[in-house]
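1. attaching a predicted model along with its sequence, questions to come.
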Amino acid sequence: MEMTKRKAVAALAAMTLAARAQTEPAARDAGSHPLPAAAPGATGLGRFFKSQTYHFQTLRALSDVPFGGADTGEVLETIKTIKDGDAQGWYAAWTKTGDRVLALAQETQDPLSKGGAYMRAHNYFRTAEFLLPPDDAKRPASWERNIGCFYKALDTLGVAHERFRAPYPGGGLQAIYYPGPAGAASKPLIMFVGGYDSTLEELYLVLVKAAHDRGYSVLTYEGPGQGEALRKQGLHFLPEWEKPNGAVLDAFLHTHAKPVKTILVGMSMGGYLAPRAAAFDDRIDGVVAFDTFFDIGEIADGIVKMAANPQARSSPDFIWAMDNARWTMGTADLESTRQAFQAYKLAPVAARIRQPVLILAGAEDHFVPYHQTADFEKSLVNAKSVTTRIFDRASGGAEHCQLGAATLWHAAFFDWLRKTFA
């Protein structure tokens, strides 16, 4: 009797597998990101998409998993329907996931689960908008949903935060102060700014949550060329980043006690912005380039060379980079964009940096030439100390800003903070 049952179960399993074999190829064809057939004994795949931009932005979403900003299964279900290079398909897939997770947040009663769902919905709506052309009519509504979900998440999770606007020509700059737990006043204040494509709210998942868990207070802000300052006020990037950074710090210190130390961290292009600000503001006690961004002019020259190749010019990587550059820089074409970026070089001001400096870098950064880390180190002739961490492929942190391996750079950063400012 038992053997008969086993045979029946085996037969049912075989029929199920046969049916799946018939339907899955069609489903993959109808889907939009088919993976190559695996040969017997083949190893796993190390990428989600062939194009670096789509692969990198998938890693960006997954980087937030440890901090409650995404779930791996939700991300994988989302990207399997996306065609590489299809910005509209990317938007539709991530919006669908955001809608589903937002509905989950609205029907969930448990506060932690509810707040977590709002936080993930925020990140999925942010990701959905990311690759759309700057003038796409869907951007404003998607942006508002992203922002709305974020603040609902903070309120539901009970995350203490103070929103304020720093006076600045052309409008004002948004900032959020996240006071740490008891004892945080005896530790350095972490001041954190994003980069070329950052928004104020996403900074919570990138660093604030991890810092708060370790007892630190964090001040985040967005400057010209970022977030609301770009979208609603039309403020574009400027090389003299000491101006917006100083405006935010002025506004904060007007209503808060001076911290024991202030450590400025700049993410991505913030690897230029933060050191530039520190060179002109002695209220900054330490600076972190997360990651190296020593000479943006050189990077822009490389993009112009790419444009000479018709195939490269039509790639998703080039299209997104140039669209975002013209939008955030307020430039009209490739050459004016290249010229505008020539002012973004740290070499002329690096000797003014006297604070301790932490430089982070990925060995396979697709934005920044590898030699720029050594160039930055050599230029810091008057820094109190210079510490460099380069993450290789084996570590999992070789990508720009260690995307996909956030815990690696966190470990390096918080150890440096403890050692340097104990």
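-> On my side now, so go ahead.
2. please count neighbours and contacts with C-alpha atoms only from this point.
-> Will do.
3. skip the chain neighbours and tell me the closest residue to R126.
-> Leaving out its chain neighbours, the residue that sits closest to R126 by CA to CA, 6 or more residues apart in numbering is N146, at 5.5 Å.
4. I'd like to know how far the one you found sits from R393.
-> Separation of N146 from R393 (CA to CA, to the nearest Å): 32 Å.
5. who has more neighbours out of those two?
-> Set N146 next to R393 and count neighbours by other CA atoms under 10 Å: N146 wins out with 26 against 11.
6. and the helix or strand containing that one, what does it pack onto?
-> Assigned by DSSP states H and E, N146 belongs to helix 139-157. For helix 139-157, the packing partners by 3 or more CA pairs under 8 Å, 6 or more residues apart in numbering; DSSP states H and E come out as helix 111-130.
7. ok, second structure coming up, stack it against the first:
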Amino acid sequence: MSARDLAAELAAEFVAALWTRATGTGVDPHEYRRVTDGLGSVADCGPAFARTGHGYLQRARDAGSSRSAGECLLMAARWFHLATLAPYPEANRAATEADHALGGALALLEPGARRVSGEGFTGWLRGPGDARGTVVVVPGLDSAKEEFLDLASALLARGLAVFAMDGPGQGVLAATTTLRPEYEQVVGRVVDALGVDRIGLVGLSLGGYFAARTAALEPRVVAAATVSGPFRLDWDELPAPVREIMATRAGGPDAAREFAGQVDLAALAPRIAAPLLVVDGERDVIPGVTNGEPLARLAPHGSYLSVPHGDHLLGNARPDWLPRVADRMAQALTGAGG
């Protein structure tokens, strides 16, 4: 096989691996195929995704100050975020563009949305001012607030307020901060800034660890859910691409190894007093990652939802878990069913 053919084959494998995550983010599957068809190398993916995002920015400009413009900006945010998931030298710029596009979209579609920032966090508070409950959505290793718009929509539809955030080393903050295990301190500052006395918490991927840890240590968490969150990490067994991403986000290989060594919920799980729903996909098998079943078993009020066909983040199985997570949050925070 020639070097050119090998590069194209690796690109096709990368595109296929990202498929359910991309469609779970909310991009059109047919457009994803058009954008990625025939890419010559993995290095071409980031620029292709960013170009698509810029295309949606142009559509938004052409649409003026309209709902259509806001919808185009939301789609631009998704595509710019996808660019950050590829090995792309301009990833930090793409994260900034995703952040700006989301802000522009909410200005048009939800004028009441409010940007809230503080030490180690930034994000958007959405939903009614008199909402009976607030849910904080926590992203993971390379995810960001722009990735989980469908989850936010499901929570908003149930009358909840939603704060979708970037924390240290995440999203738009990745260029200036690094991952830290003490995420409960960040969420504590979020709760203070939001001015509420209790929250629900949903963490996705590595955000599941952050959410579970926070639920154990922050008493204002009254309900929590994790989606594809790790119970424990073993640095030596993690795949090289995961170690590389973690090194980038944590500030170097040594810092990443130290961070991974602290991802272990065995001692904290029994301290989670709030109801906890742990969601896993049975096809989510990553060397060095222990999935969430032990967390659900050790938490006093834990329950476990394992989706047989679900992959990482269960982008291929949203109907099997997303409504249940949203309903659980609504019931815990408002006393009402979904």
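-> Perfect, I can see it now. Since this is a predicted model, take the numbers as computed values, not measurements.
8. re earlier: any buried residues in the helix holding N146 of the first structure, and which?
-> 139, 142-143, 145-147, 149-154, 156-157 (16 or more other CA atoms under 10 Å).
9. same deal with stretch 15-28 of the second structure?
-> Neighbour-count burial for stretch 15-28 of the second structure [16+ other CA under 10 Å]: 15, 18-27.
10. one more: stretch 62-75 of the second structure?
-> 68-75.
11. how about the helices in the stretch 101-250 of the first structure?
-> 111-130, 139-157, 203, 209-213, 227-231, 242-255 (DSSP state H, counting those that start in this stretch).
12. could I get those as JSON lines with distance to D375 of the first structure?
-> Formatted as JSON lines, the helices of the stretch 101-250 of the first structure follow (distance: least, CA to CA, whole Å):
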{"stretch": "helix 111-130", "distance to D375 of the first structure": "31"}
{"stretch": "helix 139-157", "distance to D375 of the first structure": "38"}
{"stretch": "helix 203", "distance to D375 of the first structure": "28"}
{"stretch": "helix 209-213", "distance to D375 of the first structure": "29"}
{"stretch": "helix 227-231", "distance to D375 of the first structure": "30"}
{"stretch": "helix 242-255", "distance to D375 of the first structure": "22"}
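13. P294 of the second structure and A269 of the second structure: what is the separation?
-> 9 Å.
14. higher neighbour count, the two?
-> A269 (23 against 18).
15. tell me the counterpart of the more buried one in the first structure.
-> Residue correspondence to the first structure (TM-score structural alignment): A269 of the second structure is matched to A350.
16. same check on A95 of the second structure?
-> Checking with TM-score structural alignment, A95 of the second structure has W143 as its match.
17. do R324 of the second structure as well
-> Per TM-score structural alignment, R324 of the second structure is aligned with A412.
18. what's the answer for M165 of the second structure, then?
-> M165 of the second structure maps onto Y221 in the first structure, by TM-score structural alignment.
19. so its match touches A166, yeah?
-> No: using CA atoms under 8 Å, Y221 of the first structure is not in contact with A166; the gap is 9.3 Å.
20. what lines up with M322 of the first structure in the second structure?
-> Checking TM-score structural alignment: M322 of the first structure goes with R243.
21. for that match, which residues are in contact?
-> R243 of the second structure makes contacts with 235, 253, 256, as judged by CA atoms under 8 Å, 6 or more residues apart in numbering.
22. quick one: residues contacting V187 of the second structure.
-> Here V187 of the second structure is in contact with T214 (criterion: CA under 8 Å, 6+ apart).
23. which residue in the first structure aligns with it?
-> Under the alignment (TM-score structural alignment), V187 of the second structure maps onto N245.
24. find the nearest non-adjacent residue to the equivalent of L104 of the first structure over in the second structure, please.
-> Using TM-score structural alignment as the criterion, L104 of the first structure maps onto R59 of the second structure. Spatial nearest neighbour of R59 of the second structure, chain neighbours left out: C72 (6.5 Å); criterion: CA to CA, 6+ apart.
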